[in-house]
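[1] dropping the sequence and predicted coords here.
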Amino acid sequence: MPWSNQNGGGGWQGGGGGNRGPWGQGPQGGGGNQPPDLDELLRRAQEKLRQVFSGGNGPAGGGTGAGAGGGRGPAFLIVLLVLGLVAYSSFFRVNANEKGIVLRFGDHVRTVEPGLHLKFPYPIETVLTPAVTNITSIDIGIRGSGGAPVTVPEESLMLTGDENIVDISFSVQWRIKAEEAANFLFNVENPEFAVKAVAESMMREAVGASRIDVLQTTGRNEVQNTVREGLQRTLDGYGAGIEITEVKLQKVDPPAQVLDAFRDVQAARADQERARNQAETYANTVIPRARGDAAKITQAAEAYREQVVAEAEGDAQRFMAIYNEYRKAQAVTRKRIYIETMQEVLGDTNKLFLNGVDGGQGILPYLPLNELKPAPASGAASNASSSASNQNATGGR
């Protein structure tokens, strides 16, 4: 035993002539406190472990039995622990938002769906479970610092197609492709940095092909779609296993140093556009009105022409009808035409009759009896007046 103080041992002898231990204590028979025996402590611990794993039996009688039990207990415990570790490392669970990537000695062998699965124990096979449904957002050109965002000029300042500098900030949202989760883990070392670098490159290319006024107004959606498609195409070429869900422009402004001047230019352009719109409105009002007046005049002229032509054709037809009748009875027609003409010419003039008696020297006045008649008050008065007039006319003759 290590603490045996025999005369021949010479291991822990005091310098004063007595056998003493390493702590300066004398042998047990000398009346001092002797330290506990380590072998005894180990033996007792083994006995307790053996009782636990052997169903609570008492210790074996004898030193040989204790030694044998002490050899079997730790081995059994080690075996049991190893079996527990093997069982624990052979089962794994994949959550609903994850994909299970199983590696065998570091080589990808299969991809498993969410649920409980079995594998070879560690270190033969290991499992990686990336979340494939989580959306990750990256801001480019701006950083969130507390409450107020901070612009990053080296990322946000870009040159447009009309040689203007524009301050742009935008965000990119992406997630892992479920069917390409292994590519996401092994093909790109830093996926977030790759997405950011490619997105900034695509945005600079799209901005360089556009004008600043288009970027601020109608071209925003087109630029966003162009950048998203180009970014997705490039990442697919890398085999990154990343799906770009959205690219959104947050700010499209001139640099702060020239912002006031740019706003003045924009206001002038707005005034120009307003004046152009007013002129076009006036032109759209005056020109149709002038065209309407011209069409009205043209239609009136055409109507007058049709009227004149119709009257001329009617006169010609009437003349031809009279001429045909004249050819049939020239004397009668001539006399009738003469009488009708004289009636038309002399109808509104004072009339004088020259009597052809006595050589035609006397003048016979014409008495317009019809003009002296009063207006008839009723039908009877009219008939009476008519009868009186006829009688007067008869007596005058």
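    Arrived safely.
[2] contacts, neighbours, all on C-alpha from now
    Fine.
[3] which helices and strands sit right next to the helix or strand that contains E306?
    Using DSSP states H and E, the element containing E306 is helix 259-328. Packed against helix 259-328 by the contact rule (3 or more CA pairs under 8 Å, 6 or more residues apart in numbering; DSSP states H and E) you find helix 330-346.
[4] use this one as the comparison:
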Amino acid sequence: MPWSNQSGGGGWKGGNGGPWGPRPGGSGQQPDLEEILRRSQDRLRQAMPGGRMGGPFAVLIAVVLIGIIGFFGFTVRVNPDELGIVLRFGEYVRQLPPGLNFRLPYPIEQVELPKVTRINRIEIGMRGSSDVRDATTTVRDLPEESLMLTGDENIVDIDFVVFWQINDAPDYLFNIQNPEGTVKAVAESAMREVVGQSDIEPILTAARAKTEAAVQALIQRILDSYGAGIRIVQVQLQKVDPPAQVIDAFRDVQAARADQERLQNEAQTYANRVIPEARGEAERILQAAQGYRDQVIAEAKGEADRFLKVLQEYQKAPDVTRKRIFIDTMQEVMSNTDKIIIDEQGGTGVVPYLPLSELQKRVPPSAPAQDGGQAQ
């Protein structure tokens, strides 16, 4: 039976007939749906300019709504540091460059936006927390990650940082489920392998750069085998120390080794200074002996040649040569002795000979005046 809005009519009984109950205001009549729609249209016309709705204005509103829906439904914005990966029903179909790009609305196409230019950072063996109020950074050590066993069966505490970047966005999104966790696990495993093949002393001293390069190459090789689409930019060792329980003993050993190297360097420096001096002195003595030998041999040869020359002249003129030899010999002998002249004819005996030229060389300038005063 159709329902009637008249009170008491129809199949509903009672003064508040109808399933919606009494109308607000207590009039007892049921609400009229057409009246409600009419009042809503009147209010909408009053809100519109000119009090009219329809015609060009309605078309304009429809076009604007369609444009807004189309813009947000069919375009996507890719930031400069991102790359758009378009999935059509969950399957990878293409890439979108930075900027505004067209795509079909969800759920037909979905766009993933990985940040391909950002350098990501993973800390292993430590965790850093910054206090914004004090502008300080607190580093918390994680022994379960940092303690590693070396090849010579020593324990070393290593904290390091891995910097990585997305190299292939599709592989990065679809081949690995947890990229950061994968990079962290692979980096820790690679560091343990490299440290396990090395002794503790090179790791603590001179082999830090070599260790970083070996770990970076091993991490990259493992991630490439996974098809992770990740490039390892750098591996930095932050702290390489023995465990805290034995660090004092290790420092004593390092100090002793440093002293040993210092003493060895000092001894080597002394040897480098003394040995060349000794070699130079020996060479000087050898050169002096060689020169003396050459001098004696040359003089002997010269004397022999001179004697042979004199012999040849003696054989040609014995008297003249004999007299010449006598005169030369007397000249050589008398030049180094005091001279005494004897005048046999005068009968006065010995006549003193004064070598004036030699006296002038030997006597000081004031000596002749004193001698002259005594003579007077």
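    Yep, it's here. Since we're looking at a predicted model, the values are computed, not measured.
[5] please tell me which residues of structure 2 the helix holding E306 of structure 1 aligns onto.
    With TM-score structural alignment applied, helix 259-328 of structure 1 matches the range 247-316 in structure 2.
[6] for the matching stretch, give me the average deviation versus structure 1.
    Compared with structure 1 after fitting, stretch 247-316 of structure 2 has a mean deviation of 0.9 Å; criterion: mean CA distance after the TM-score superposition for structure 1.
[7] from the chain's centroid, how far away is that stretch?
    Relative to its parent chain, stretch 247-316 of structure 2 has a centroid offset of 47 Å by CA atoms, centre = their mean, to the nearest Å.
[8] stretch 239-252 of structure 1 now?
    With CA atoms, centre = their mean, you get 14 Å for stretch 239-252 of structure 1.
[9] buried sites along stretch 150-170 of structure 1?
    Buried positions in stretch 150-170 of structure 1, judged by neighbour count with 16 or more other CA atoms under 10 Å: 151, 155-160, 165-170.
[10] over to stretch 112-126 of structure 2?
    In stretch 112-126 of structure 2, counting by 16+ other CA under 10 Å, buried: 112-116, 121-126.
[11] those into JSON lines, with extra columns for distance to G90 of structure 2?
    Output for the buried residues of stretch 112-126 of structure 2, formatted as JSON lines (distance: CA to CA, whole Å):
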{"residue": "E112", "distance to G90 of structure 2": "11"}
{"residue": "L113", "distance to G90 of structure 2": "15"}
{"residue": "P114", "distance to G90 of structure 2": "16"}
{"residue": "K115", "distance to G90 of structure 2": "20"}
{"residue": "V116", "distance to G90 of structure 2": "21"}
{"residue": "R121", "distance to G90 of structure 2": "30"}
{"residue": "I122", "distance to G90 of structure 2": "30"}
{"residue": "E123", "distance to G90 of structure 2": "33"}
{"residue": "I124", "distance to G90 of structure 2": "34"}
{"residue": "G125", "distance to G90 of structure 2": "38"}
{"residue": "M126", "distance to G90 of structure 2": "38"}
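[12] go through those and flag which are in strands.
    Those of the buried residues of stretch 112-126 of structure 2 mapping onto strands are 112, 121-124, 126, per DSSP state E.
[13] check the offset of the strand or helix carrying N370 of structure 1 from the chain's centre.
    Counting by DSSP H and E, the element that carries N370 of structure 1 is helix 369-372. Chain-centre distance of helix 369-372 of structure 1: 97 Å, with CA atoms, centre = their mean.
[14] equivalent analysis for stretch 328-342 of structure 2, please.
    Chain-centre distance of stretch 328-342 of structure 2: 89 Å, with CA atoms, centre = their mean.
[15] number of nearby residues for the nearest residue to W3 of structure 2 once chain neighbours are set aside?
    The shortest distance from W3 of structure 2 to any non-neighbouring residue, by CA to CA, 6 or more residues apart in numbering, is to G10 (5.3 Å). A count of nearby residues for G10 of structure 2, using other CA atoms under 10 Å, gives 14.
[16] ok so G10 of structure 2 is a helix residue?
    No - G10 of structure 2 sits outside any helix when classified using DSSP: H, G, I helix; E, B strand; the rest coil, being coil.
[17] thinking it is in contact with P19, fair?
    No - assessed by CA atoms under 8 Å, G10 of structure 2 is found out of contact with P19, at 11.5 Å.
[18] circling back: relative orientation of the helix holding E306 of structure 1 and helix 330-346 in degrees?
    130 degrees (axes from the mean of the first three to the mean of the last three CA atoms, to 10 degrees).
[19] and the strands in the stretch 1-150 of structure 2?
    Here the stretch 1-150 of structure 2 has its strands, by DSSP state E, counting those that start in this stretch, at 75-78, 84-88, 91-96, 99-102, 109-112, 120-124, 126-131, 136-141, 147-149.
[20] of all the ones you listed, which one comes closest to D199 of structure 2?
    The closest of the strands of the stretch 1-150 of structure 2 to D199 of structure 2 is strand 147-149. By CA to CA, the value is 9.5 Å.
[21] which residues in structure 1 does the helix or strand just after that closest one align to?
    For strand 147-149 of structure 2, the following helix or strand on the C-terminal side (DSSP H and E) is strand 155-166. Mapped onto structure 1 using TM-score structural alignment, strand 155-166 of structure 2 covers residues 165-176.
[22] the matching stretch vs structure 2, average distance?
    With mean CA distance after the TM-score superposition for structure 1, stretch 165-176 of structure 1 averages 1.0 Å from its match.
[23] what is the distance between that stretch and the centre of its chain?
    15 Å.
[24] got it, and stretch 28-48 of structure 1?
    On CA atoms, centre = their mean, the centre of stretch 28-48 of structure 1 falls 84 Å from the chain's centre.
[25] endpoints of it, how far apart?
    Start-to-end span of stretch 28-48 of structure 1 (CA to CA, to the nearest Å) is 27 Å.
[26] ok so, going back, report the two of the buried residues of stretch 150-170 of structure 1 separated the most.
    Largest separation among the buried residues of stretch 150-170 of structure 1 by CA to CA: T151 and T160, giving 18.7 Å.
[27] Q95 of structure 2 matches what in structure 1?
    Per TM-score structural alignment, Q95 of structure 2 is aligned with T111.
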